[in-house]
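Q: show me the folded form of this:
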Amino acid sequence: MSRRIVRTGFQLAALTTIAFLVVFFLDNRYRVLPQSVHSHLPLHHEGLVITDITIQTCSSLNPLSKCMLDQKIWHRVEKDLYLGSGWVSKAYVHIKRKREEELTNEDKVVVDVRTGKLDPAMGEKAQASEKWESRPAGVWIKRSLKRHASDSKKAVTAVDVLYGTDAVEPRPGWELVKNGALHLETGNDSKDPHLSVRRGPPAKLEKPIPKIRKDGKYKIMQISDLHLSTGVGVCREPEPKGANGGHCDADPRTLDFVERLLDDEKPDLVVLSGDQVNGGTAPDVQSALFKIIGPLAERKIPYAAIFGNHDDEGTLSRTVQMGLYESLPYSLSEAGPNTIEGVGNYFVEVQAHSSKHSALTLYFLDTHSYSPDEAHYRGYDWIKPNQINWFKTTAEGLKDAHSHYTLKHLNMAFIHIPLPEYGHPENERVGNWTEPITAPIFNTHFKDALVEYDVKTVSCGHDHVNEYCSLSKDNSTGEPEIWMCYAGGSGFGGYGGYNNYIRRLRVFEIDTNQARVVTWKRLEYGDLARRVDEQIVVDSGRVIPLQRANQE
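A: Presented below is the predicted three-dimensional model:
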């Protein structure tokens, strides 16, 4: 979350017949959305091999220049290497490719790619048939004749571009080209573009099957509001201010924090609950997104993602981003039905340790972004009636299957924008309520649907420095209904400037033997070994009041 984004207009500077449009999206804590650029995902065709790679540079000032080579021969990777920041130049990677069965004996296929100013063969014992060939922007390619390499595992089959000195490549079969970024013309704002290449066909991924551990427990780490950028990003309001000698790059510090706690907590599942990407500082969303997927894939941790209001303010829509999530290793994320509003309405079943029966159901819903009716309901959008109907129908349909589980089945839910009921001041709370909640003004009463279908906890993100759990009770009986929690903001690319806020994340541990849910928070700085505000929210399958949780 961040404050409301206000469009402040545009600047138009016509140097020739071409116009440059720069749209600034600003909130009261300053964030800028860079110029929109092409950022399509690479095309992956099985059976294709790359036969040549080059870089085509052209003038941004010439309206007739399309930076496009002969389309009958070359395929362009649709990412400007300058990401729209080169006011004088644009540049694109172009590749030649052929189906393997169409290769002739004279065709060469690319078997290796490097970057650098010097010939990589210097100091190597290269075979005469495998000399390095120079291409623009410091690209070097090694090619072999078809009879040597067309059917080998060395043949390059796809090329992509990722950006930033901290670029990460989590896709199986892909690797970043060695020796760093491309060498573009000086005088432009370099985004450190890196080539990434794939060998072999696209990996066929199997979705992981979440299961309760042998000890009957299951741990979920909720990471919210990472606000990752293309490149290292700029820290906003870091605490403590003097850490690291006062130097703070947002994404490296954020990811160092997250990785330390992944190794410490060893979660069975990570929930990415929105604003993984800071759209205003991520002109290449893919590069930003990969930075959190990399550590999870490396540790083989399954994850489920939903969107916040900033994820799709960059160059990729929610639909495209969810398609990307679905294609990545260890992802449980789903677009959900296209017959209801939003992208990312789905559920995940966690199986019992010793059977295929569901012990725990996790619901994920898209809370959208900004109000579609500012005249009457200023602020943020709301969960729509057809989403609520989908949730009810789904939960009703799962009842019979859940009844076969021999212990008490549990339900939880995750969203990004909080529900209006989070702001009821009379609710008992554990944790800090530091800023006004920015829930939608229009209430579709999704909280009541959650209670009706036995969801014991719901947890959100969005308000970075709110990190409490609030207990909702039945109005007529006073009995506890549901705990509504915040994760707290974890990313240094998002705001955090209230009450010396320390970035944090939330952990839920489910004990299926006791039908118990315990939650706590972990901080980025200070006593990392300590669980903050640890409390029992569900015991023996029942939502329990604050007093009982404290007594425990």
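Q: CA only for contacts and neighbour counts going forward, please
A: Fine.
Q: do a quick rundown of the strands in the stretch 101-250 of the chain.
A: All strands of the stretch 101-250 of the chain, identified by DSSP state E, counting those that start in this stretch, fall at 108-115, 132-135, 139-145, 156-163, 174-176, 193-199, 217-223.
Q: highest average neighbour count across these?
A: strand 156-163 (a mean of 26; mean count of other C-alpha atoms under 10 Å).
Q: from the contact counts, what lies against that strand?
A: strand 48-59, strand 108-115, strand 193-199, helix 285-298 (3 or more C-alpha pairs under 8 Å, 6 or more residues apart in numbering; DSSP states H and E).
Q: among these, which comes closest to Lys90?
A: strand 48-59 (5.4 Å; C-alpha to C-alpha).
Q: what's the following helix or strand after the closest one?
A: strand 75-76 (DSSP states H and E).
Q: for that following strand, packing partners?
A: Checked by 3+ C-alpha pairs under 8 Å, 6+ apart, strand 75-76 has strand 89-99 packed alongside it.
Q: which strands and helices sit next to the strand it packs on?
A: With contacts taken as 3+ C-alpha pairs under 8 Å, 6+ apart, strand 89-99 sits against strand 48-59, strand 75-76.
Q: for the comparison step, fold the sequence that follows:
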Amino acid sequence: MKKRIIAIVMALSLLLAVMAPVASAGASRKDTVLQFHQDGKFKIMMISDTQDTDKADQRMIHFIEASLDQEKPDLVVFTGDNIAGRWAGSTVEKVRTAIDKIIQPLVQRDIPFAVVFGNHDGESRVTTKEDQMAMFMAYDNCLAIDEGEALDGVGTYNLPILSSDGSRVAFNIYMMDSNDYDANGNYDGVHQNQIDWYEQTSNTLKAENGGDPVPSLLFQHIPVPQIYSLLKQVPFGVMGSVRGSGRNSTKWYVIDESKAEGVVKEGPCPSYDDHGQYDSWLRQGDIAGAFFGHDHTNNMVGKTDEGITLGYNAGCSFHLYGDGLNRSMRMFVVDENDAWNYDTYLVKYGDIMPDDGGCLLVDLIAVRTIDNALLYGYQLIKQLFEGITGSPETEPSTAVSGTEPEGAPDTGPAGTSDMAQAGTGSTEPSDTPATERSELSNGSAENPATGVSSAIPVLALVSTSAAVAFVLTRKKAK
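A: Model prediction:
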């Protein structure tokens, strides 16, 4: 009997010894302290709109894996619409699998991550955002926090980053749940009690930093309305222009090249109402940049008149529409000795996965609505007629000089150039609306009928594209 007891004790001791490192690893990861490296650098990867099902498209997974291997980030932030929301045959386990598909690449590389939700995550019929947060938090490398009922939404929190010597908080990250839809079905935003929490946290960090604001990046899904301050309104018909949304839905815009650079291929869709979040940032003075997902084909970044950087990361899902090979991850490299002036750049699918495909029929939805499709058609026909009759004179604009490695301008929907979105080589719009200009009244000797005849195939293509885009947008993919 005595020997049997000793054997049992020894067996239990051995079992505990085997389990101890596993438990210890989990505990240490949950208690992870983010800290600048000895060289003073800290690298963050932003992944937006993965938005897929349990049968995740392998192109997206390969893109995530390749980006992680190339960039080796210290932290990954997911900025919402992490799963497709609802899909046919969805179950709790399939939601868990959909989450696991995007998290496993990080687990395998032992990279910590944080997550916020988008407007589609809560549309699941089988899980709530609370359920999904619990699934994320089950991973040892998850740093997300569920604040419970203390705040509106699910997952509003901050992640301090210590200096390389561990003596102070040198940088901070805010993760904000921008909620989903308001009572009228419009895009919602961050609520007042979340703003109050942000200000309290900001003040605490400031007090601990000798009264100076701690430079911070803020990530959330839905943009603030001030994103439109980086655009300029133009007449209908200007090449590269996009129709606004919400309160700006009757207007057309291009990037204001004096403030921003990058690509805008769909009208920004911010919260319908201004909840005062941006004004709160101005009061606190600690937001070095706020970055958003939500609008899958936009990757613009710029600085407002008040000095706050606002920016996008394009979506990386292949389950829904995107910008072809320009699907991207946005990187941030912060230097603790100059944390206000971080570097940010894009890792594009076409650059890192050149042989893996990427242009999908579903990307036609990038034109967003039938009126956008018709606009591009109009622009094509206008170009055709101007090619026959002679182009009207325009004044060249000044290109924005930026540090972001964007490469050459892309080819946009229906063959139009992205030069206005890309911020290079564009032309300023004429003061006269394009719709009021006569395309065939400049004395050209060419027969107008030739232009009309040549436009027939283009019109057919545009009509088909418009119909496809209209059908696809009815899926409410965004």
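Q: what does Ser48 of structure 2 correspond to in structure 1?
A: By TM-score structural alignment, Ser48 of structure 2 lines up with Ser224 in structure 1.
Q: without its sequence neighbours, what residue ends up closest to that match?
A: Take Ser224 of structure 1 and drop its neighbours on the chain: the residue closest to it by C-alpha to C-alpha, 6 or more residues apart in numbering is Ser273, 5.0 Å away.
Q: what ranges do the strands span in the stretch 301-450 of structure 2?
A: Listed in chain order, the strands of the stretch 301-450 of structure 2 (DSSP E, counting those that start in this stretch) span 301-303, 309-312, 328-335, 343-348.
Q: quick one: the last one to structure 1 mean distance?
A: On superposition with structure 1, the average gap between strand 343-348 of structure 2 and its aligned counterparts reaches 0.6 Å (mean C-alpha distance after the TM-score superposition for structure 1).
Q: give me the stretch of structure 1 that that strand matches.
A: So strand 343-348 of structure 2 sits over residues 518-523 in structure 1, by TM-score structural alignment.
Q: what about that stretch, distance to the chain center?
A: Stretch 518-523 of structure 1 has its C-alpha centroid displaced from the chain centroid by 22 Å (C-alpha atoms, centre = their mean, to the nearest Å).
Q: same thing with stretch 89-97 of structure 1?
A: Centre-to-centre, stretch 89-97 of structure 1 and its host chain are 27 Å apart (C-alpha atoms, centre = their mean).
Q: returning to what we had before: aligned to the residue nearest to Ser224 of structure 1, what sits in structure 2?
A: Using TM-score structural alignment, Ser273 of structure 1 pairs with Thr79 in structure 2.
Q: picking up where we left off before, tell me which of the helices and strands packed on strand 89-99 of structure 1 is the most buried.
A: Note that of those, strand 48-59 is the most buried (mean count of other C-alpha under 10 Å), with a mean of 21.
Q: who touches stretch 282-291 of structure 2?
A: Identification of contacts with stretch 282-291 of structure 2 by C-alpha atoms under 8 Å, 6 or more residues apart in numbering yields 199, 202-203, 213-220, 223, 281, 306, 308-313, 340-341.
Q: just to revisit the earlier point, wait, the match of Ser273 of structure 1 touches Ile222, no?
A: No. With contact defined as C-alpha atoms under 8 Å, Thr79 of structure 2 does not reach Ile222; the gap is 9.1 Å.
Q: give me the common contacts of those two.
A: Contacts common to Thr79 of structure 2 and Ile222, judged by C-alpha under 8 Å, 6+ apart, are Gly118, Phe292, Gly293.
Q: mind checking which of the residues you listed are in strands?
A: Residues of the shared contacts of Thr79 and Ile222 of structure 2 located in strands (DSSP state E): Phe292.
Q: what's the closest non-adjacent residue to Thr367 of structure 1?
A: Ile383 (5.4 Å).
Q: residue in structure 2 matching the one you found?
A: So Ile383 of structure 1 corresponds to Val190, using TM-score structural alignment.
Q: looks to me like that match is in a helix.
A: No. Val190 of structure 2 is assigned coil when assessed by DSSP: H, G, I helix; E, B strand; the rest coil, not a helix.
Q: what residues are up against it?
A: Met176, Asp177, Ser178, Asn179, His275, Gln277.
Q: now tabulate those residues in JSON lines and tack on distance to Ser164 of structure 2.
A: Putting the contacts of Val190 of structure 2 into JSON lines (distance: C-alpha to C-alpha, whole Å) gives the following:
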{"residue": "Met176", "distance to Ser164 of structure 2": "26"}
{"residue": "Asp177", "distance to Ser164 of structure 2": "29"}
{"residue": "Ser178", "distance to Ser164 of structure 2": "32"}
{"residue": "Asn179", "distance to Ser164 of structure 2": "35"}
{"residue": "His275", "distance to Ser164 of structure 2": "37"}
{"residue": "Gln277", "distance to Ser164 of structure 2": "31"}
